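1. attaching a predicted model along with its sequence, questions to come.
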Amino acid sequence: MHTDRFEAPFALARRRDGDLVRTALVAGDRIRDLTAAELGAPELNAFLSDPDWDRLAALAAADGDWMPLSGAVLTAPVAPRQVLQAGANYRQHVIELVAAGLTQNSDRTPDEARAFAAKLMDERAAHGEPYFFIGLPACVVGDDVPLVLPAYSDVHDWELELAVVIGREAFRVAPEQAMDHVAGYTICNDITTRDLVFRADMKEIGTDWYRAKNAPGFLPTGPFLVPAPFVDGPDVNVQLALNGQTMQDASTSDLLFGIPALISGASQTMPLLPGDLLLTGSPAGNGQHWRRFLQDGDVMTGSIAGLGTQTVRCIAGAPPRTAAG
């Protein structure tokens, strides 16, 4: 059930109704299902390809079969065909990571290491390119289901992120046109199993994002899709609390590569499709920083200004079955 607010006049959501998932309109503390005729499209991704926000604004202001939002069970507000994720994209976070390594492996003082790292990041922003990897759409879930922590590791980590929801298809677009392809924004928590990020059996091949980030439910998303006209994506606060204690707290204004650069860069390889998710990176303050990882019974509360709040409850996964079992 959801009582958390967003600041926009209305937003989209997807509501569970028994075994069905229905596209819904949320306005204030009310929610109502949307028929294809009301949406003006056969399904949500088709609507996002050419969103008519004026149509939904009129519905949000009209009488209808509204229900209390507090009684609704919401799932992920989108059903993406592709999920792209940006890595190492918060400037200050990366500076601190690089500086920490330099102070351990060189004669630089902490201030000298941070200054050197800042220069590296500024050069990367000016002349480099965003770093992307891909996630599995099947991992996208709502916070209506608990996060099951696989028993094969004790180092499952959180990474709260602003997620761009693609609208009109984007293929090899310039940064100047990139924002024309944004339908809206939502919240994603990019769960990562830290001890699987690098292959122990063959370090030469580098990172293994498939195993580290793609267990069932590892992309809690939503609960709302807020239209782009209502969100200042380049400057919103991203905050995650673990059991009530703030662990991440930053602004997207610190992104090394901003949203237009990310959309443009990702679209150079493969078309971004309506409803796809593009995660923009996660700020400092994950479990690896705090040396504290997710445990059975933990509750993560992820908030992004203007997008509401998601609450994810963690439960321990079943131990792996033995050959005899």
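-> On my side now, so go ahead.
2. alpha carbons only for contacts and neighbour counts from here, please
-> Fine.
3. ignoring the adjacent residues along the chain, who's closest to T23?
-> Leaving aside its chain neighbours, T23 sits nearest to R14 (4.5 Å; criterion: C-alpha to C-alpha, 6 or more residues apart in numbering).
4. what do you get for L219?
-> Nearest one to L219, counting by C-alpha to C-alpha, 6+ apart, is V140 at 4.7 Å.
5. ok so, going back, show me what contacts the residue nearest to T23?
-> If you count contacts by C-alpha atoms under 8 Å, 6 or more residues apart in numbering, R14 has them with 21-24, 74-78.
6. next, the one to line up against it:
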Amino acid sequence: MAPSHQHYGLGTFSDGETEFAGLVAAEQVLRLQPDQLADGAATVRGLLEQWDDVRPQLPDLAARAAQYGIPLSRLDVLPPVQPIHIFQAGANYRSHVAEIIISGRADDDPRTADQLRSDAEAMMDERARKGSPFFFAGGLGDVRDR
């Protein structure tokens, strides 16, 4: 058995055909298989979600990566984790934020759309003066659709 490695990392990679989670040691990447370290598909997010079970297995796998892995230089390195939510700041998008506020109007809010817009724009102007941006959470589709 090869000695275990203490220096290694997890990442997401592409070989030009598929994307996969991998363990990197000594500039070599060991492709991780579904259910190899944790239940389900092998993704960095999945491994992190089951970290207490995954962590003890990594040093021995790192030794295998160092000996039998794919050279890191032959792979594209991708973002390790795909975000679930993205926090967006609308401080620079005054009219866009006003539209968000109007579209989210509560059913019992007596203000008209024009009043909501005016109130939203005043709020954005105040936030811009004080350096307090307007944050909202969105999914990946929200970012791609803009």
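-> Structure received. Model, not experiment: these values are computed from the prediction.
7. quick one: TM-score?
-> The TM-score (TM-score structural alignment, normalised by the length of the second structure) is 0.52; 98 aligned residues with a C-alpha RMSD of 3.0 Å.
8. aligned partner of the residue nearest to T23 of the first structure in the second structure?
-> When the second structure is aligned by TM-score structural alignment, R14 of the first structure is paired with T12.
9. C-terminal to the helix or strand hosting its match, what's the next element?
-> According to DSSP states H and E, T12 of the second structure maps onto strand 9-14. Next along the chain after strand 9-14 of the second structure, taking DSSP H and E as the criterion, comes strand 19-25.
10. give me the neighbour count for V226 of the first structure.
-> Residues lying near V226 of the first structure (other C-alpha atoms under 10 Å) number 28.
11. look up how far G138 of the second structure lies from I84 of the second structure.
-> 9 Å (C-alpha to C-alpha, to the nearest Å).
12. ugh, wrong one, G9 of the second structure
-> 29 Å.
13. thinking again about what came up before, neighbour-wise, which of I84 and G138 of the second structure wins?
-> Legend: neighbour count by other C-alpha under 10 Å for I84 of the second structure and G138, higher for G138 (13 against 9).
14. just the strands in the second structure please.
-> Assigned by DSSP state E, the second structure shows strands spanning 9-14, 19-25, 28-31, 70-71, 76-78, 86-89, 135-138.
15. how about those strands in JSON lines, adding distance to R55 of the second structure?
-> Below are the strands of the second structure laid out as JSON lines (distance: least, C-alpha to C-alpha, whole Å):
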{"stretch": "strand 9-14", "distance to R55 of the second structure": "11"}
{"stretch": "strand 19-25", "distance to R55 of the second structure": "12"}
{"stretch": "strand 28-31", "distance to R55 of the second structure": "16"}
{"stretch": "strand 70-71", "distance to R55 of the second structure": "22"}
{"stretch": "strand 76-78", "distance to R55 of the second structure": "22"}
{"stretch": "strand 86-89", "distance to R55 of the second structure": "27"}
{"stretch": "strand 135-138", "distance to R55 of the second structure": "31"}
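16. nearest approach to H96 of the second structure belongs to which of the ones you listed?
-> If you check each of these against H96 of the second structure by C-alpha to C-alpha, strand 86-89 wins as the nearest, at 10.8 Å.
17. what ranges do the strands span in the stretch 151-300 of the first structure?
-> Under the criterion DSSP state E, counting those that start in this stretch, strands of the stretch 151-300 of the first structure are mapped to 156-157, 160-166, 182-189, 192-193, 219-220, 226-227, 237-242, 245-251, 277-279, 299-304.
18. just so I know, which of those lies nearest R55 of the first structure?
-> strand 226-227 (12.6 Å).
19. in the second structure, what range does that closest one match?
-> Counting by TM-score structural alignment, strand 226-227 of the first structure pairs with no residue of the second structure.
20. I would like the residues contacting that strand, please.
-> Outside strand 226-227 of the first structure, the residues that touch it by C-alpha under 8 Å, 6+ apart are 8, 10-12, 53, 183-186, 306-307.
21. make a markdown table out of those and add neighbour count and distance to R30 of the first structure.
-> Below are the contacts of strand 226-227 of the first structure laid out as a markdown table (neighbours: other C-alpha atoms under 10 Å; distance: C-alpha to C-alpha, whole Å):
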| residue | neighbour count | distance to R30 of the first structure |
| --- | --- | --- |
| A8 | 18 | 13 |
| F10 | 24 | 10 |
| A11 | 27 | 11 |
| L12 | 25 | 12 |
| W53 | 18 | 18 |
| A183 | 25 | 22 |
| G184 | 26 | 20 |
| Y185 | 29 | 20 |
| T186 | 27 | 19 |
| G306 | 19 | 17 |
| L307 | 27 | 16 |
